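*Asks:* can't give you the sequence, but here's the structure:
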């Protein structure tokens, strides 16, 4: 074998090694991100801060918090993050998380008007999250005329209203009472 051929073989193995190493690093990074996203998605993480306690207490009393006949519980991110794409989900999670850390550590927590924030719930609850779990809503309401008519404009995409604009207390049973305490 000539010296030139040996160099080409070594270069080929070097390139293959770089790709294999890059693949392993990429997989480890992806696994780390997936674990991090999962660990920061539930009520245990989201309610660590004292300011979230009223929301946690009302959530546990709600059907979405497990207070239902099946014991099914939605995670905080099921409602409070978009589910239209992975990129949007991760972007919004990072943006919201950084905002919350900043406010929790450097903000004036006593000045937060939680009742006023409730008026803007459509900014904090995403229809794609609702529809991720309630994908069969149109079929499920077809046998209930009253429910079907109430959702008809939504099904036909003739309204800009968000789910939470009609379902004002969804996710947090009597939240206003918990906020006042």
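*Replies:* Looks like it came in fine. The structure displayed is predicted, hence computed values, not measured ones. Numbers count the residues shown, from 1 in each chain.
*Asks:* contacts, neighbours, all on C-alpha from now
*Replies:* Fine.
*Asks:* residue 39: how many residues sit nearby?
*Replies:* Neighbourhood size, residue 39 [other C-alpha atoms under 10 Å]: 13.
*Asks:* with residue 82 as the reference, measure out to it.
*Replies:* Applying C-alpha to C-alpha, to the nearest Å, one obtains 18 Å for the distance of residue 39 from residue 82.
*Asks:* just residue 121 next, same as before
*Replies:* Counting by C-alpha to C-alpha, the gap from residue 121 to residue 82 is 14 Å.
*Asks:* ok, now residue 91?
*Replies:* Going from residue 91 to residue 82 by C-alpha to C-alpha gives 10 Å.
*Asks:* who has more neighbours, these two?
*Replies:* Legend: neighbour count by other C-alpha under 10 Å for residue 91 and residue 82, higher for residue 82 (24 against 14).
*Asks:* from residue 110, how far out is that one?
*Replies:* Noted for residue 82: a distance of 28 Å to residue 110, by C-alpha to C-alpha.
*Asks:* now stretch 93-109, how far from the centre of its chain.
*Replies:* Offset of stretch 93-109 from its chain centre (C-alpha atoms, centre = their mean, to the nearest Å): 16 Å.
*Asks:* ok, and here's another one to check against it:
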């Protein structure tokens, strides 16, 4: 009886309610974060569905001999929590332009492709291609299994401290024409 009367005290009820509300918010945040990292979410805007997603489907990152398929977030969203949150806040700009219709036609998208690509490349250079390195690392590369040209270029890139994007622009999406950049 003492336990029941204690549990029914206002401060205990408020505390338990706070814990339940906190758990619900944490679960909602976690589910929301997971959904916004899904390719399904990324291509829910028709401008992504009809452009970069179609290009991505033609690459080794989509279909390959090992059966490993990357998702949009694997390349475009950091794994670590704080950089991920910063990227999510920056993505509000994408939503803003979606609502404005800035890229709602193929022609509008192509007119901005160079600028959009350059922003991604700059970000990848600033982060030393961090998202690429989630899957591809110098230490895990077996250079002896690579072709002669790839082996030579990877050795040189390693020595020079180059990052993935220095050589691998256009690996998942079409390159912009030179006059767009």
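*Replies:* Noted; the coordinates are in hand. None of these values were measured; they are calculated from a predicted model.
*Asks:* what is the neighbour count of residue 150 of the second structure?
*Replies:* Neighbours of residue 150 of the second structure under the rule other C-alpha under 10 Å: 13.
*Asks:* contact partners for it?
*Replies:* Residues near residue 150 of the second structure by C-alpha atoms under 8 Å, 6 or more residues apart in numbering: none.
*Asks:* so it is in which element?
*Replies:* Assigned by DSSP states H and E, residue 150 of the second structure falls within helix 148-160.
*Asks:* cool, and residue 143 of the first structure?
*Replies:* Following DSSP H and E, one finds residue 143 of the first structure outside all helices and strands.
*Asks:* kindly report the same for residue 89 of the second structure.
*Replies:* Assigned by DSSP H and E, residue 89 of the second structure belongs to helix 81-90.
*Asks:* identify all contacting residues around that helix.
*Replies:* By C-alpha under 8 Å, 6+ apart, the residues outside helix 81-90 of the second structure that reach it are 77, 78.
*Asks:* any idea of the angle the following helix or strand past it forms with helix 81-90?
*Replies:* Using DSSP H and E, the next helix or strand after helix 81-90 of the second structure towards the C-terminus is helix 92-100. For helix 92-100 of the second structure against helix 81-90, the angle between stretch directions is 20 degrees (axes from the mean of the first three to the mean of the last three C-alpha atoms, to 10 degrees).
*Asks:* residue 78 of the first structure and residue 131 of the first structure, how far apart?
*Replies:* Look at residue 78 of the first structure and residue 131 of the first structure: by C-alpha to C-alpha, they are 10 Å apart.
*Asks:* of those two, which one has the most company?
*Replies:* Neighbours were counted for residue 78 of the first structure and for residue 131 using other C-alpha under 10 Å; residue 78 has more, 21 against 16.
*Asks:* the more buried one -> the second structure?
*Replies:* Under the alignment (TM-score structural alignment), residue 78 of the first structure maps onto residue 74 of the second structure.
*Asks:* what's the average distance of the helix or strand hosting that match to the first structure?
*Replies:* With elements delineated by DSSP H and E, residue 74 of the second structure resides in helix 72-76, which encompasses its position. On the superposed models, the aligned residues of the first structure are on average 0.9 Å from helix 72-76 of the second structure, with distances taken as mean C-alpha distance after the TM-score superposition for the first structure.
*Asks:* hmm, who's touching that helix?
*Replies:* 37, 38, 39, 42, 131, 132.
*Asks:* and of these, the nearest to residue 116 of the second structure?
*Replies:* Set against residue 116 of the second structure, the nearest of the contacts of helix 72-76 of the second structure by C-alpha to C-alpha is residue 42 (15.4 Å).
*Asks:* who touches the closest one in this structure?
*Replies:* 36, 48, 72.
*Asks:* and the gap between it and residue 120 of the second structure?
*Replies:* Between residue 42 of the second structure and residue 120 of the second structure the computed distance is 15 Å (C-alpha to C-alpha).
*Asks:* do residue 127 of the second structure as well
*Replies:* Distance from residue 127 of the second structure to residue 120 of the second structure, counting by C-alpha to C-alpha: 11 Å.
*Asks:* cool, residue 85 of the second structure as well?
*Replies:* 17 Å.
*Asks:* how many other residues sit next to residue 159 of the second structure?
*Replies:* Count around residue 159 of the second structure with other C-alpha under 10 Å applied: 9.
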